[in-house]
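>>> Give the three-dimensional model of this entry:
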Amino acid sequence: MNKEILEEAERLRASLDKPTAGGLSFSNAQQPLVPSDPISVEFHRLGPWFTQFSFKGKEYGGTNRYAGDARVCDFFEWLDVEGSLVELASFEAGHTLMLAENPAIHSILGVDGRSYLIERARFIKDLYGDKKMSFELCDFETEPLRRLGRFDVAFCSGLLYHLTEPWNFLREVATITDRFFLSTHYAVEELESKGEYRGETRPEYGYYEPCSGLKDHSFWLSLRSIWLALRNAGFEITHQRDLPDAQNGPIVNIYCRRSGKVSG
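The predicted model follows:
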């Protein structure tokens, strides 16, 4: 990451007197720099990281581990297809590494809206030598997903609640796949209406805050509105796990298939 991005990220992070990422709170502690270890040096050059990685018995990156992650466990349990996968919001490739371990997944395209996260993800790909993975930049607020091509399944975790118009994003997902795993926070109270969808507006902190949306606000859909938006996009829910007591707010994990019926 270049010096300007590092300085802006630190400035923004220091200026916040409340949790980042739409009201969510995460640890930003880093693994210590070991100057004699070139891998450690490269991690620190690309950081600060959120995700903790284990490589050849050493720990690198941040302090947040994905081992035993319930989202990936649910996805593997419910997965009913083999082939190509697109990961919508690949972040630092923590989930990507886990997804690549499943032999049913033949290839993974990880997509994210921040160039510095794509750089980190490509570093992880090269570090682990995983040939299944590739990464591409995409602004989910402005760019159509269909330009990415078609995939056998899509995996989307930690993105929907960072978007200003999540219902439009779900319609875009329906143009690239017939199988879709979604893990997202949702609004408990339906404080506002956006057309037929209800939920609440949350603050976001832009490009330089990696655990946030790209705009200055997002719209958290209520659970009922998530169901409606999926149905309007032509998806039929086949599996769901509601986690109302999850850290940082309620989460729902959903696996769905295209029904072919699009509303609106």
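>>> Going by C-alpha atoms from here, please, whenever you check contacts or count neighbours.
OK.
>>> Distance from stretch 243-254 to the middle of the chain?
Mean C-alpha position of stretch 243-254 versus that of the full chain (CA atoms, centre = their mean, to the nearest Å) differs by 15 Å.
>>> Would you do the same for the sequence below? I want to compare the two.
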Amino acid sequence: MIGNVLSRLSQRVHAASRRYSGIEAKLRRALTVYLHEKNESTAEGFSQYEMRLPSHQNAIDAMPGWSSAFPPLAQVSAGTIPLFADSRILKALATHGSIEGKHVLEVGPLEGMHTYILSEYGAARVDAIEANKLCYLRCLVTKEILKLDRASFHLGDIQLWLRDTDTRYDFGLASGVLYHMPDPGEFLHLLSLRVKSVFIWTHYYDEAAMPKSDVRHNPFTGIVESRSVAGMTVHYHERGYQHANTDASFCGGMKDRHYWLRKQEIISLLQHLGYDDVVILDDDPSHSGGPCFSILARQSAAQ
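Alright, predicted model coming up:
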């Protein structure tokens, strides 16, 4: 009887051994394939290195999400928007007058193409403040390609910069930034203490031009806050990004909750803050992103 038990046990051991041998063989084959593929990959080079002939195009390709095109003279391919010849900025500079030899503050340079315009128009120095890390790195690539030697790009919060610096700027450029801010009124307040003349392009809230039935109104939460800015009451209309920040090319604000101001309140606040000469350059209530306008605000020489 014991012999029969041992015989059956021996058969089971042999069967298990054959099964495990089969599994071992499969694992060995899989490991061989993996190592072969790994060696093939290693032979082609590690992904964090650039194997092509050194060029400016390589630097652009290393940074995904470009929005801006480069001037033709650069002979590179990036984004598609020709911000290097932005008519809004060119009109602002024509209206303002020469910035040659002037000290300029740029808020939100994005990828450095407006910085290029400021440099081409003779600014002696440009401090460009960018909070988006990827945009900042793209700006450094642009600086190298376009040789923006009189521009300095700084990564961080513009409001902290304005609170910390003692510099008085002759001209400021804030295109496409006001409506992204969690506290746009305080930004304008701080700006007024450091910048004598400023160009602003921004979206604004207008319930007549953009009613609740308008798809452009969808990102608004319906929450409206009344805040005091330097003693003036301003209405903040809350808005969210609806997960747009997950895209590699996202270039909005630092927080999901940001606020749009009303057009007339922007103008009145600038005047309240000492910009006694405020000129509307363009106004487009039907813009696909929401009503927008551009203004040039200047403080008198006595201020």
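>>> Overlay the chains and give the TM-score.
Comparing the two superposed chains by TM-score structural alignment, normalised by the length of the first structure, the resulting TM-score equals 0.76, with 228 aligned residues with a CA RMSD of 2.8 Å.
>>> Of all the helix elements in the second structure, which one is longest?
Ranked by residue count, the top helix of the second structure under DSSP state H comes out as helix 2-44.
>>> Now do that helix: distance to the chain's middle.
Going by CA atoms, centre = their mean, the spacing between the C-alpha centre of helix 2-44 of the second structure and its chain's C-alpha centre is 54 Å.
>>> on contacts alone, who are the packing partners of it?
Counting contacts by 3 or more CA pairs under 8 Å, 6 or more residues apart in numbering; DSSP states H and E, there are no secondary-structure elements packed against helix 2-44 of the second structure.
>>> can you count the residues close to the nearest residue to Leu148 of the first structure once chain neighbours are set aside?
For Leu148 of the first structure, ignoring the flanking residues on the chain, the nearest one in space by CA to CA, 6 or more residues apart in numbering is Ile176 at 7.7 Å. Counted by other CA atoms under 10 Å, the residues lying close to Ile176 of the first structure total 20.
>>> From His235 of the second structure, how far out is the corresponding residue of the second structure for Ile176 of the first structure?
For Ile176 of the first structure, the aligned position in the second structure is occupied by Arg194, per TM-score structural alignment. If you measure Arg194 of the second structure against His235 of the second structure using CA to CA, to the nearest Å, the figure is 24 Å.
>>> what does Ala74 of the second structure give?
When Ala74 of the second structure is compared with His235 of the second structure (using CA to CA), they lie 44 Å apart.
>>> Could you do Ile145 of the second structure as well?
Distance from Ile145 of the second structure to His235 of the second structure, by CA to CA: 42 Å.
>>> and what of His103 of the second structure?
From His103 of the second structure across to His235 of the second structure, the span is 32 Å (CA to CA).
>>> next one: Leu160 of the second structure
Using CA to CA, we find Leu160 of the second structure at a distance of 23 Å from His235 of the second structure.
>>> Just the helices from the stretch 1-150 of the first structure, written as ranges.
Per DSSP state H, counting those that start in this stretch, the stretch 1-150 of the first structure has helices spanning 3-15, 38-46, 70-78, 94-100, 115-128. These are given in chain order.
>>> Can you tell me which of these is most buried?
helix 94-100 (a mean of 21; mean count of other CA atoms under 10 Å).
>>> Which other helices and strands does that helix contact?
Under the contact criterion of 3+ CA pairs under 8 Å, 6+ apart, helix 94-100 of the first structure touches helix 70-78, strand 105-112.
>>> Check how far that helix sits from its aligned residues in the second structure, on average.
Average distance between helix 94-100 of the first structure and its aligned residues in the second structure, after superposition and using mean CA distance after the TM-score superposition for the first structure, equals 1.3 Å.
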